[in-house]
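Enquirer: model this:
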Amino acid sequence: MAGQEVKLLGAWFSPFVHRVEWVLKLKGIQYEFVEEDLNNKSPLLVNYNPVHKSVPVLVHHGNPIAESLVIIEYIDDTWKQNPIMPQDPYERARARFWGKFVEEKFTEVVRGTITLEGEQQEKEVKQAREALDVLEGELTGKKFFGGDTTGFLDIVLGWIAIWLGVIEEIACIKVFDSSKYPFIGKWMENFAELPMVKENLPARDKLVLYFHKIRQFGLASAAKK
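Expert: This is a model prediction of the structure:
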């Protein structure tokens, strides 16, 4: 039986931290949340994640695990209730493939638009839409990517339920079109209504203010180069 001495080092605005929280809540795991100031990183964070010095970091019985996708799999392997990864090796491999696809072809691309303008930004938006084209096909006819219940890919992509709209507003772009991606649109509604998600989303107005500062800082830094 896995012990319950669980601590999560995170930041309220991070979708990667929220991924981990969703899984912890889905499995009913009690944990202590430690809010980090990433402009003034604590010795605890630096000690537990000396390579990247970033959140999230899960600490279980004093052992730190970093990077959200790695943490999610660790949680799923350690606490067997409400599994999010398939048991079949082939299906597990497919889940990891799609998780990597989302991270590289969509999440990182959309994040990049915050501090870009003009042709560079348009190029990233085009790439993000191309990724959505692929994901729409993968979701067709299903309630969740995991089928009737929430799975690994749902957790990985779940950040778009609130963060994508905020980024679109701040970066003055349009990535998601509900008429073009009806299955993803319905999936977003279903995902946002899950208790573990609905009860654990940051306030949108706070996110807008936070990402506005990120954009202004990024554009100012780019102008100095």
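Enquirer: For the rest of this, base every contact and every neighbour count on C-alpha atoms.
Expert: Noted.
Enquirer: Residue 151 and residue 107, how far apart?
Expert: From residue 151 across to residue 107, the span is 18 Å (C-alpha to C-alpha, to the nearest Å).
Enquirer: in the protein, which spans are helices?
Expert: In the chain, the helices defined using DSSP state H lie at 15-26, 43-48, 68-78, 89-102, 108-113, 118-139, 152-157, 163-171, 182-192, 195-198, 204-224.
Enquirer: And this one, please, so the two structures can be compared:
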Amino acid sequence: MAANQEDVKLLGAVASPFVFRVQLALKLKGVEYTFVAQDLKNKSEELLKFNPVHKKVPVLVHNEKPINESLVIVEYIDEAWKSYPILPSHPYQRAVARFWAKFIDDKVVNSSRRAAFTVDKEEREKNAKEAVEALQVLENELKGKFFGGEELGFVDIAASFIAYWIPLIQEVAGLQWFSSEQFPKLYNWSQEFLNHPIVKEDLPPRDPLFALLKARYESIHASN
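Expert: Take a look at the predicted model:
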């Protein structure tokens, strides 16, 4: 059955870096979809129906069939809609792209969030160190304009957290582990990424996102 552009829904939250991955993949493919905003403090019946296991966003619903987990969804989108290939065509290169996307989630996203939003000082420092080490690995891996070459690809989509969310988290938490001086190639990549016309269309507005992160940071630290 051919992919049906007219029956695509994305259950998401505007501030989520994982939801943004899916939005970007859909935009790169030119897929029309309906965005259904979710209140994660008061989860809708629709969200619980379509993601009963994790009960979180994003959820892509295509012809009433739900797909969960951001990177899984991006792969699904790449297979369901053939315009603008997101993953490489060669099996080895596809496997490598999946490896780096998982590395970004495991070593950069998780460590960065814990470094900013963990109260214990020792744990914060440990995670900040791990995030810096992971960014250095990515700095060494980056060979071209984007991770996927001259065009945005799977790893770039996974790394959107680095380009947009890490600078905000650093500012909120008064930390510094991603800078142009320390990671010149990765920083230049982040600027190319943020200035890409399709990326700019769907980035969450900076000020509300910053306020949300700051409120979360202050709430966590005020309670301890």
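Enquirer: now the helices of the first structure in JSON lines, with distance to residue 32 of the first structure and mean neighbour count?
Expert: Listed next are these as JSON lines, based on distance: least, C-alpha to C-alpha, whole Å; neighbours: other C-alpha atoms under 10 Å:
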{"stretch": "helix 15-26", "distance to residue 32 of the first structure": "11", "mean neighbour count": "22"}
{"stretch": "helix 43-48", "distance to residue 32 of the first structure": "14", "mean neighbour count": "15"}
{"stretch": "helix 68-78", "distance to residue 32 of the first structure": "15", "mean neighbour count": "18"}
{"stretch": "helix 89-102", "distance to residue 32 of the first structure": "26", "mean neighbour count": "15"}
{"stretch": "helix 108-113", "distance to residue 32 of the first structure": "28", "mean neighbour count": "18"}
{"stretch": "helix 118-139", "distance to residue 32 of the first structure": "34", "mean neighbour count": "16"}
{"stretch": "helix 152-157", "distance to residue 32 of the first structure": "20", "mean neighbour count": "22"}
{"stretch": "helix 163-171", "distance to residue 32 of the first structure": "24", "mean neighbour count": "19"}
{"stretch": "helix 182-192", "distance to residue 32 of the first structure": "24", "mean neighbour count": "18"}
{"stretch": "helix 195-198", "distance to residue 32 of the first structure": "16", "mean neighbour count": "16"}
{"stretch": "helix 204-224", "distance to residue 32 of the first structure": "23", "mean neighbour count": "14"}
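Enquirer: As CSV, these with distance to residue 59 of the first structure would be great.
Expert: CSV is the format used below for those (distance: least, C-alpha to C-alpha, whole Å):
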stretch, distance to residue 59 of the first structure
helix 15-26, 12
helix 43-48, 8
helix 68-78, 10
helix 89-102, 23
helix 108-113, 25
helix 118-139, 32
helix 152-157, 20
helix 163-171, 26
helix 182-192, 27
helix 195-198, 21
helix 204-224, 26
